[in-house]
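[1] all I have is the shape, not the residue letters:
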């Protein structure tokens, strides 16, 4: 068993990206499973196994019966009991409860509603670039990358515009919570901060659900509160948990991918030229390469339910394993020149939306459309747009987030 990886420390994730990629390359080459410790004051030493190879991620993702998403898939340690009423939507459930929730939720995503969302993406992307063209140099994250997914998700759910700021602030904090090193504002503990943010989201969903039951509208909340699959519908608690999942996942990942796209096309002018030479043909593979190279969601956790052999190594019941998608997306055994940003890369079997299986990202189609439409709008109307400084990165291991990225054109 190999020890010594620093992956549970926020200081590791503050290191330059190239340094981190070198560490993961060494971990992929290790002959033994890599165990990561994170001792905490006054508590027993805890830890997990870091799964860094593409083949490991695929195998674990396809076997949810052995590699469980419960009690959580988004925290390196187990959530305290006081949090269980707030966290644990279907992303942190196994079948049959996961299948039941996904079945009910999927019923709400009708073809007509999906078509409406897709039309909204085009309209909102055009409005964002209109404002950008008028405004001039600005922070790309707050003025471009953030508004698109935030506006789409809020429009889908019928969230009033006055709540947008509070929603994005809550999602930013929740994303940071997967790290044991996290310390909240004024020294608050993680559980207290999480309860505060999730309580806000649950209360907002409760208000929306109550309003849509009395006055149905053409939005996702109306569809969710009236969804019925063989006599089953979502409980109030399930509605709140799914709402929290949707606004966090729907905002952060697309925002992160779009921010990285601008940084990447600034740092790789040859790839920008290649893209602009044939935008419509190369945009689909460019989007996939941005997602692979950036890997917006860095990891997910699983818990082993019974002794199992994985690629020649035995893991025991109760072991925690963390699937590092960022490492799998640079696995030399799968990708030719994995550290090269190449928008013509094909095939591109990345796991940027998770591995195959029941937990593959429900919003992958919408995320791809948002990234594609906004990049098309940007590079058609403002082909010279570029970052004017290095990105300021979010302090979290869970997403490869960018908090600020100045741009000009």
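    Nice, I can see it. Since we're looking at a predicted model, the values are computed, not measured.
[2] CA only for contacts and neighbour counts going forward, please
    OK.
[3] show me where the chain has its strands.
    Taking DSSP state E as the criterion, the chain carries its strands at 34-38, 46-51, 67-68, 138-139, 299-304, 308-310, 313-315, 320-324, 386-387, 392-393, 402-404, 406-408.
[4] export the ones you listed to CSV and tack on distance to residue 218?
    As requested, those are exported to CSV (distance: least, C-alpha to C-alpha, whole Å):
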stretch, distance to residue 218
strand 34-38, 47
strand 46-51, 43
strand 67-68, 36
strand 138-139, 33
strand 299-304, 33
strand 308-310, 47
strand 313-315, 48
strand 320-324, 38
strand 386-387, 38
strand 392-393, 37
strand 402-404, 33
strand 406-408, 36
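[5] go ahead and confirm residue 216 touches residue 225.
    No - taking contact to mean C-alpha atoms under 8 Å, the distance of 9.5 Å between residue 216 and residue 225 leaves them out of contact.
[6] of these two, give the one with the bigger neighbour count.
    Neighbour totals were compared for residue 216 and residue 225, and residue 225 leads with 21 against 15 (other C-alpha atoms under 10 Å).
[7] check it against this one:
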């Protein structure tokens, strides 16, 4: 018998790779983790939309931690989102918090972090409980349907809008804009033309609509502040500094997209995991007080709601003995890091009691650790606790329909039955 040729590295820039079954993608990342250095992937330039170039893929847990902690070398500017947006975009819409380095990042984070202070989160418990009650009641009444539409997309948007004091009559409009903004996030390869059209015609219009909406709300709250977080943000004075309305718009984009998608994706994938692993579901249902916290962490680890972020090197740096020149790009693949055999025992096994669980599903440690992680944990814990208690027979009723994206590990539709 001849010796089999080693499998070629997957093309992480091609949408066809992200359309493969999950098992194939996980196996491909396992092969990348086994290599002695990060693999470089070229990115073709797309006029008006993508600057081109390429990146080194950071797929090991240790590499993702290093890049996350060392923001002096691994910069979030000009962009942490991946693929990198065109240079003209921040000139038009401003630079969001996620695409900033200190000291600007520290200044804005200091202001917006008050939105996630313990007192503020405690005040949201009632809204979370009421929203979860509505969702579970709907699931029980319908008996079957689409879990994304009936539950996963409803919970985070109502909680975030409640945080910002946005009335229920306007939330459907906000959610529709978010759906447009995230529908083709991270699309590349064969989808360049479609991505370009979508971004220029739909995505940008959605951003403009939301910006106008929040700037109008911000102006109104400055004139007549209330007891909501939006009022606190537009009137905040931290060491003499305040958010401009443009900065508020950028933060609003981040909060609505990142805060919404993380919970929405984890909730959907969580139902899949609990349906596919009835032993773990029964274990969790038998002792939710002891296991709900670890179960949520395990759901986030297994699904990694956000697939990737990128960094740009500010200076020459050596990673695992491999030189990376200043100006080069790296992309942090959180899903791969969360399956690293060097860190997690049986990494492909779903274990609701897993300890320790140093996952990077909310981003790696450091300056850009997700501000809303604690809020997301509260929402997910409340949803699954109520579902286990009130609709214990809730299960998936067919395969999930995944989002076409290399950035957002989303589910477009998920049939369920009670």
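    Alright, I've got the coordinates. Since the model is a prediction, treat every value here as computed from it, not as a measurement.
[8] work out the TM-score between the chains.
    Comparing the chains after superposition, counting by TM-score structural alignment, normalised by the length of the first structure, produces a TM-score of 0.95; 408 aligned residues with a C-alpha RMSD of 2.0 Å.
[9] quick one: which of the strands of the first structure is nearest residue 182 of the first structure?
    Nearest to residue 182 of the first structure, of all those, is strand 34-38, at 12.6 Å by C-alpha to C-alpha.
[10] mean per-residue distance, the closest one to the second structure?
    In the superposition with the second structure, the average deviation recorded for strand 34-38 of the first structure is 1.2 Å (mean C-alpha distance after the TM-score superposition for the first structure).
[11] can you list the residues that contact that strand?
    Surrounding strand 34-38 of the first structure, the residues in contact under the criterion C-alpha atoms under 8 Å, 6 or more residues apart in numbering are 1-9, 27, 45-51, 180.
[12] buried subset of those residues?
    Among these, those that count as buried by neighbour count (16 or more other C-alpha atoms under 10 Å) are 5, 7, 8, 9, 27, 47, 48, 49, 50, 51, 180.
[13] now the two most distant members of the residues you listed.
    Every pair in these was compared (C-alpha to C-alpha); the two farthest apart turn out to be 27 and 180, at 21.3 Å.
[14] ok, the equivalent of residue 236 of the second structure over in the first structure - how many residues close by?
    Residue mapping for residue 236 of the second structure onto the first structure gives residue 227, with TM-score structural alignment as the criterion. Look at residue 227 of the first structure: counted by other C-alpha under 10 Å, it has 20 neighbours.
[15] need the contact list for residue 227 of the first structure.
    Counting by C-alpha under 8 Å, 6+ apart, residue 227 of the first structure touches 104, 105, 107, 108, 233, 234.
[16] the third one maps to what in the second structure?
    Pointing back at residue 107 of the first structure there. In the second structure, the residue paired with residue 107 of the first structure is residue 114, using TM-score structural alignment.
[17] how many neighbours does the closest residue to residue 74 of the second structure other than its chain neighbours have?
    Ranked by C-alpha to C-alpha, 6 or more residues apart in numbering and with sequence neighbours excluded, the top spatial neighbour of residue 74 of the second structure is residue 313, at 4.8 Å. One way to gauge burial is a neighbour count; for residue 313 of the second structure, by other C-alpha under 10 Å, it gives 21.
[18] equivalent analysis for residue 381 of the second structure, please.
    Using other C-alpha under 10 Å, residue 381 of the second structure is surrounded by 20 other residues.
[19] map it across to the first structure for me.
    With TM-score structural alignment as the criterion, residue 381 of the second structure matches residue 372.
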